[in-house]
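In: give me coordinates for this.
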Amino acid sequence: MWGRICVNKVVTSRINLLWNCRSLSTMQLKTEEFQSLFTDGLNSIAELFEKNHFELRIAGGAVRDLLSGKRPDDVDFATTATPDDMKRIFQAAGVRMINNKGEKHGTITARIHSENFEVTTLRVDVQTDGRHAEVEFTRDWKKDAERRDLTINSMFFGLDGTLYDYFSGYEDLKNRRVRFVGSAEQRIQEDYLRILRYFRFYGRVAVRAGEHEPGTLQAIRENAQGMAAISGERIWVELKKMLVGKHAAHLIEVMYELGVAQYMGLPVEGNVAELTRVWQQSHAWSPKPMTLLSALLRRSADVDRLDLRLKISREEKNLGLFVVKHRRELVKSQDEPDSLRPYTDFIIDSREPDAQSKMCELLKYQGEERLLAQMKRWAIPRFPVSGHDLRKMGITSGQEIGIILQNLRDVWKESRYQMGKEELLNNVTGS
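Out: Predicted coordinates:
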């Protein structure tokens, strides 16, 4: 028994809110976004759980998206059924199960009607070491919500549209507030990566920078060194998501102020002022995470050290090296400020893989909006002359062919890539 139920009518055409007077708030959601989730696959899965007397609810980020009026791209489910229960149910119904590496953590993935459904048993943490947790399965929804990181991530939706909110996550979401479930210190010490998850969700949810709860920041400061034990791959996943969100420059600055940055692979003397400048002038153009992070790095060696800690991809490392190397030396001409010529000439001469894409990122970094738009429209022209053309003219020396081709390429560049094969070859016959 939850006790007396209070009714609050929220002024909205789509939501009626029921508040429980104790710890649980519920609401009934009947939006188009919610209804659109009910495909043949979900209806079939729901029928199986109901038939076997187990409850199935939507969990995690999908709840947050639905409450924000968005249709979630991915939907995770939680259930009172154990992994053994789910395997028995699915096997009896002839439902295929795939990718069951997560079974020891309580997750079974079922495939039905060409859709995958990831369903996880309710859990409680028995023991944590700051990186991993040993869990036990439970049927208590509140205990499962209690082990989650942030209040806005601790809610569930029943398949009838009922929201189950044990820690005022919906209120926090409406107020654009990011809070840990219960004690910030305890949640962080269970998994130190939650420090970055706090910052990442702050950048997604908060309207304004700098409105952190002092107690939260203090808990992060006192536990910053715990980040040293977190794998670089896990850090990079969260950091990338944070860098493409709101307030990225502010959040990086806070990480330095709280002593977190040094434990996650960022340079001790990172150029926070440069990162702030680059973010302010470029974030509207969606720069890649590595483009923004390059502003923090002062030299190429910083990219190498970052890679050692975070295990960034080869493509990301090459982009970082490219931006750090060329951000000062490759700039627009003062004589022709609206011309792409220095950038296009570099691409024509470059052996850089994917040079045009890297150049777009460099232009974002430099704040060159007009040139960026031109670069996106520009198609790399093909140099029309080959060594075969020169051999047909009777030139047989490989060294001479190489010199002539380079000279013709320079002439072609001067023409802004307009001269054709015949016109270029006339330069050879006339020389």
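In: only C-alpha atoms for contact and neighbour calcs from this point on.
Out: Noted.
In: from what I see, Thr162 and Thr31 are in contact.
Out: No. Using CA atoms under 8 Å, Thr162 is not in contact with Thr31; the gap is 11.8 Å.
In: list the buried ones in the longest helix along the chain?
Out: When the chain is parsed with DSSP state H, its longest helix is helix 398-414. Within helix 398-414, the residues that qualify as buried are Ile401, Ile404, Leu405, Leu408, Arg409, Val411, Trp412, Lys413, counting by 16 or more other CA atoms under 10 Å.
In: one more, so I can put them side by side:
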Amino acid sequence: MSDAEKLKKLLERPGVPRIFAALDGEGEELRIVGGAVRNALLGEPIGDIDLASTAPPEVNVLRAQKAGLKVVPTGIEHGTVTVVIDGAPFEVTTLREDVETDGRRAKVRFGRDFGADAERRDFTLNALSLDARGVLHDPVGGRADLDARRVRFIGAPRRRITEDFLRILRFFRFSACYGAGLDPEGFRACIALRDGLQNLSRERLGAETLKLLGAPRAAFVAEAMARAGLFAYLGVAPWPARLKTLRDDGERGDGLMGLAALALFSEGDAERLGAALRFSNAQKQRLLGAARANAFWHGARVAPSPASLREALFRFGPEAARDGLELIRAEAGVSPQDSDFSRAQAFLRDTPPPTPPFRAADFFARGIPKGPALGAALKSLQALWIRAGFPTDPQIVAQLIEKACEMGEDSRWTRRDR
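Out: Take a look at the predicted model:
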């Protein structure tokens, strides 16, 4: 399919003709910019469609409302409004020029020059724009870089990075998504300015790190970053080799699991990573569960037995068990297509965690009082039950309860009323 055909399909996507009809023309120009144009040309999935406009944000609001479109002022002070068409959001941002930057954020003024707006962007492949007539505008050579699979900073890399140090991580993320390698000049600039990552908020670092480690060629760029000391902000020494065997090269994946494969070796690492990247409680708990399950199987070179898998389900829960299994497979250097590990993952996916067929009341009935004695008895019974293979037969369970009681009598407690 030719470029013209690909771009025509982009202009025909639901909602796009309506937003152009509302905001383009009458002395103002609207264009689709950035990722949607890039992905359309590459034949890759298109997510959100962002647009740039010569009109001030208040004019875009009035024109969209006049056309009967819903408008949300999501960032109107920065020139951005969101136009919602049939439930789909379209971000429309007035052209801007940087007035001042500090490495974290920029002070901007509105403009009308698409060329100047393109030159303030990060990479050439993100500076492409498409107008209503289907004309592709490429002021900085982004189309040629797409063909060469080259992620290249616009202008001087050091200048682009000092405008926003997050562009260091973005350079590697986009290289992992669209690059055939690492642009040498850009790579050198990222190394030289890596201390600038300390200026960024932990939330921004966390979000961008997960995007990077979920990219198709994350292992390739992570190895280069690790050699260059670009993961110091994690607070944990990285292990790119484990990430390399986590998933097949060229596949997108789970960024949090990518991080776990790269830098999770203990429960303490889960806490350090969660703090360094200011993760949510759910993300922290997932890392913690993965660390515990990974430690349970640490050193395994083959897929665990069904009995071991069932025990992990009981101890850690399904998600942590699945994550831990992936980590030990990667640690062992085993392919994602390995049939034994695939069967083990299917077992974890399809098998409900064992539910204990006993309660504290079973011990009360046998004269074990509340308190430390009860806790010790339950702990002993749980160990016996696991060792016996999680039986549910009432007679077997009763025998295990009696055995747990006898173990207690031989050590720390005496039954009441005996």
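In: relative to Phe199 of the first structure, which of the buried residues of helix 398-414 of the first structure is nearest.
Out: Lowest distance from Phe199 of the first structure to the buried residues of helix 398-414 of the first structure (CA to CA) belongs to Lys413, with 47.3 Å.
In: quick one: secondary structure of the nearest residue to Thr74 of the second structure once chain neighbours are set aside?
Out: Nearest non-adjacent residue to Thr74 of the second structure, counting by CA to CA, 6 or more residues apart in numbering: Val81, 5.4 Å away. At Val81 of the second structure, secondary structure determined by DSSP: H, G, I helix; E, B strand; the rest coil is strand.
In: aligned to Val81 of the second structure, what sits in the first structure?
Out: Counting by TM-score structural alignment, Val81 of the second structure corresponds to Ile108 in the first structure.
In: just the helices in the stretch 151-300 of the first structure please.
Out: Under the criterion DSSP state H, counting those that start in this stretch, helices of the stretch 151-300 of the first structure are mapped to 169-174, 184-190, 194-205, 214-223, 232-243, 248-257, 272-282, 289-294, 300-310.
In: what range does the fifth one cover in the second structure?
Out: Which is helix 232-243 of the first structure. Going by TM-score structural alignment, helix 232-243 of the first structure lines up with residues 202-213 of the second structure.
In: which outside residues touch that stretch?
Out: 166, 169-170, 172-174, 176, 218-219, 222, 253-256, 258-259, 276-279 (CA atoms under 8 Å, 6 or more residues apart in numbering).
In: give the buried residues for the helix or strand harbouring Arg315 of the second structure.
Out: Per DSSP states H and E: Arg315 of the second structure is located in helix 306-316. Applying a neighbour-count criterion of 16+ other CA under 10 Å, one finds Leu309, Arg310, Glu311, Ala312, Leu313, Phe314, Arg315, Phe316 buried in helix 306-316 of the second structure.
In: thinking again about what came up before, mean deviation of the helix or strand following the longest helix of the first structure from the second structure?
Out: Note on helix 398-414 of the first structure: by DSSP H and E, the next helix or strand toward the C-terminus is helix 421-429. Helix 421-429 of the first structure differs from its equivalent in the second structure by a mean of 5.5 Å after superposition (mean CA distance after the TM-score superposition for the first structure).
In: helices or strands up against helix 421-429 of the first structure?
Out: The helices and strands touching helix 421-429 of the first structure, judged by 3 or more CA pairs under 8 Å, 6 or more residues apart in numbering; DSSP states H and E, are helix 398-414.
In: please repeat the previous calculation with a cut-off of 10 Å.
Out: helix 387-392, helix 398-414 (3 or more CA pairs under 10 Å, 6 or more residues apart in numbering; DSSP states H and E).
In: just the buried positions in the shortest one, please.
Out: Neighbour counts over helix 387-392 of the first structure (16+ other CA under 10 Å) mark Leu390 as buried.
In: what of stretch 94-103 of the first structure?
Out: Counting neighbours by 16+ other CA under 10 Å, the buried set in stretch 94-103 of the first structure is Met97, Glu103.
In: show me the contact partners of that stretch.
Out: 45, 82-84, 86-91, 106-113, 116-121 (CA atoms under 10 Å, 6 or more residues apart in numbering).
In: mind redoing it with 7 Å?
Out: Residues outside stretch 94-103 of the first structure that contact it (CA atoms under 7 Å, 6 or more residues apart in numbering) are Pro83, Ile108, Thr109, Ala110, Arg111, Ile112.
In: separation between the nearest residue to Glu251 of the second structure once chain neighbours are set aside and Pro372 of the second structure?
Out: Nearest-residue entry for Glu251 of the second structure: Pro216, 4.4 Å, with adjacent residues in sequence omitted and distances by CA to CA, 6+ apart. The gap separating Pro216 of the second structure from Pro372 of the second structure is 52 Å, by CA to CA, to the nearest Å.
In: equivalent analysis for Asn60 of the second structure, please.
Out: According to CA to CA, Asn60 of the second structure and Pro372 of the second structure sit 69 Å apart.
In: what's the answer for Ala88 of the second structure, then?
Out: In this view, Ala88 of the second structure and Pro372 of the second structure are 58 Å apart by CA to CA.
In: one more: Arg109 of the second structure?
Out: 68 Å.
In: what's the answer for Phe110 of the second structure, then?
Out: 70 Å.
In: more crowded one of those two?
Out: Neighbour count, other CA atoms under 10 Å: between Phe110 of the second structure and Pro372, Phe110 has more, with 18 against 12.
In: which residue lines up with the more buried one in the first structure?
Out: Matched to the first structure by TM-score structural alignment, Phe110 of the second structure sits across from Phe137.
In: this completes my enquiry, with thanks.
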